[in-house]
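need a 3D model of the following:
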Amino acid sequence: MRKTQKTNSALRRFIMTIIFLTVTVLATSACGQQSTGEGKLKVTATIGMIADVVQEIGGEHVEVSGLMGAGIDPHLYKASQGDVKKLDDADVIFYNGLHLEGKMVEIFENLENRKPTVAVSSYLTEEQLHSDPAAGEGMHDPHIWFNVKLWISAAEVIRDSLAEKDSANADYYKEQAAAYIEELEELDAYVREQIALIPEANRILVTAHDAFGYFGSAYGLTVTGLQGINTMSETGAKDVSTLRDYLVENKIKAVFIESSVPKKSIESVIEGAGQLGHEVTIGGELFSDAMGDAGTVEGTYIGMVRHNVDTIVAALK
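Sure, this is the predicted structure:
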């Protein structure tokens, strides 16, 4: 009897030891999983162009969440509950500003007292910005990424904000930013070289909405859009007929659609020009307010700009 009791006691101790070791291993494993990414800044960015720059500069020290993917129009975008959670969980928030994300202004105002909530346009001066009279006095064109030199300023804002929030890795952010800004300088030179291949008389860029103003002034093209700077404005019959007449009078052969703007209205313009005996083709699709799909070349800021330039040059030269 006593031998049986000893055997049972030993068995219980053995089982308890196994359970203890199993719990310890599981706990250690869980801790290991929780520490993955420990120390990384959680960053939320609105548009893809900003998210891409944050990733380039933040590198291994950031975890970036973007709110607006390919084909999304930021002018019309409303934050979902999931977006609000991403914003709440973030250590730093980056947005474009200049009322690009017009429907999210109140959210940013509520968050800026709790955490760094940074407009990447904040280093730009009044002289560098284009006014937008249609939107009211003191309002500006928000599409600053189409002048690569201005986008370098956005990169500097991101660099300085990350360094301030995470001073332990400030030197890393500065080194990453210096390398990336060098790439942007090369991109700016590429754009100038390629646009120079278009005969001056052909340097007229017609698009679905007026997003390319900074691009035109920086690189020497006349730019006009069917809609205004903000896609919240509606296109009417008068807008269509005015642009149709402009195409006919200036003998413009190609217009461009945009990935984030429906092409129906542009097609109406082309049809109207055809009825007047002037043939106009679609020169290609440009990325304006959103980049391409994640994982593609056009899903990066540099790749997007190069795609736009190559498409414009191929159609107009």
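
C-alpha from now on. contacts and neighbour counts both.
OK.

which of the three states applies to Val255?
strand (DSSP: H, G, I helix; E, B strand; the rest coil).

I'd like the structure of this one too, to check against the first:
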Amino acid sequence: MKKTLFILLIILISACKQQPKEQPSGKLKVVTTTTMITDLVQEIGGDVIELEGLMGSGIDPHLYKASQGDVRKLSQADVIFYNGLHLEGKLVEVFEKMNQQGKRTVAVSDALDKSTLIGSDYFASSYDPHIWFNLEYWEQITSFVTKELIKLDQNNESVYKANEEIYLKKLSNLKEELDKNINTLPSEQRILVTAHDAFNYFGRSFNFEVVGLQGLSTATEAGVKDVQRLTDFIIENNIRAIFIESSVPRRTVEALQKAVQARNHEVNIGGELFSDALGSAGTAEGTYIGMYKHNVATIVNALK
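Model (predicted):
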């Protein structure tokens, strides 16, 4: 792995020194990492930026490694937006090298007061990085991204601010809709069991107890003890449904279901949730708002 990373960094240095000549578009060139950030930047930047997202639907950012093509895209960007908090753990050294080369890199998590985050011993940052599941955080990040874009492209300040206002209104409407849907689910049934602990900010926001099979990161797979622990928990709490995730192999949750059934207890797979990545481009779930609506509808319908 270190050898691969070294090669990518050499490519990066070369790309920064000798970028291919391209016809300038006159637009700010922006590169993003996760699909959630790509969607947000697209909402704010609209047609006045040139945007490229590195990760697509179903891609796990915990495990993502930069390709030669990614490094070239990063080296040619005017600004790079990434999550931070060690979510994109295998890209950290690449970003550090970018900074040394004078490239503008922005961790959207820098918009947040770290004292309000959920702590974690599993990440180098010491925080749970799944911040997009807190709508108030996402509103703060929206304004933060808007300010960063304006710093680099003051000519389009009015566009960025207008798009920010529209998107913040959409997020406010989303919160009202989700509250209404979740309030149909009794508090004692708000126990969410998923493939990994990506939903703790969601749980804190909407009063769910969240239990993940793999913990916060998918970098390490669940073991026999994890399955046994969660099997006991499901039976003791008479949980009706557990959930797979789009960016995590479904076999982990299917193994958990079989372990529960072996104990003469029935638990359903309640559906697929989008955790570390949005759905396919062009679908409702391919947007942050559509993803959130899908997740909540799936959870509520399965747990009722």
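
so stretch 52-60 of the second structure matches what in the first structure?
Mapping stretch 52-60 of the second structure onto the first structure (TM-score structural alignment) gives residues 65-73.

what of stretch 267-286 of the second structure?
Going by TM-score structural alignment, stretch 267-286 of the second structure sits over residues 280-299 in the first structure.

who touches that stretch?
Residues from elsewhere that reach stretch 280-299 of the first structure (C-alpha atoms under 8 Å, 6 or more residues apart in numbering): 47-49, 68-74, 143, 211-212, 252-260, 270, 273-274, 300-301, 303-305, 307-308, 311-312, 315-316.

what do we get in the second structure for Glu156 of the first structure?
Under the alignment (TM-score structural alignment), Glu156 of the first structure pairs with Ser143 in the second structure.

so where do the strands sit in the stretch 151-300 of the first structure?
204-209, 222-227, 254-258, 281-286 (DSSP state E, counting those that start in this stretch).

what segments of the second structure are helices?
Ranges of helices in the second structure, per DSSP state H, are 2-17, 35-45, 68-76, 92-100, 135-152, 157-182, 200-206, 224-236, 251-261, 288-303.

please produce a markdown table containing the ones you listed, extended by mean neighbour count and distance to Lys114 of the second structure.
As requested, those are exported to a markdown table (neighbours: other C-alpha atoms under 10 Å; distance: least, C-alpha to C-alpha, whole Å):
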| stretch | mean neighbour count | distance to Lys114 of the second structure |
| --- | --- | --- |
| helix 2-17 | 15 | 29 |
| helix 35-45 | 23 | 19 |
| helix 68-76 | 19 | 27 |
| helix 92-100 | 15 | 19 |
| helix 135-152 | 18 | 11 |
| helix 157-182 | 15 | 22 |
| helix 200-206 | 18 | 14 |
| helix 224-236 | 15 | 29 |
| helix 251-261 | 18 | 32 |
| helix 288-303 | 18 | 23 |
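
dump these to TSV, plus distance to Gln23 of the second structure.
Converted to TSV, the helices of the second structure look like this (distance: least, C-alpha to C-alpha, whole Å):
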stretch	distance to Gln23 of the second structure
helix 2-17	17
helix 35-45	21
helix 68-76	13
helix 92-100	23
helix 135-152	20
helix 157-182	24
helix 200-206	43
helix 224-236	54
helix 251-261	47
helix 288-303	32
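
pull up the aligned stretch in the second structure for stretch 194-202 of the first structure.
The aligned range for stretch 194-202 of the first structure is 181-189, by TM-score structural alignment.

quick one: map Phe233 of the second structure onto the first structure.
Under TM-score structural alignment, Phe233 of the second structure pairs with Tyr246 in the first structure.
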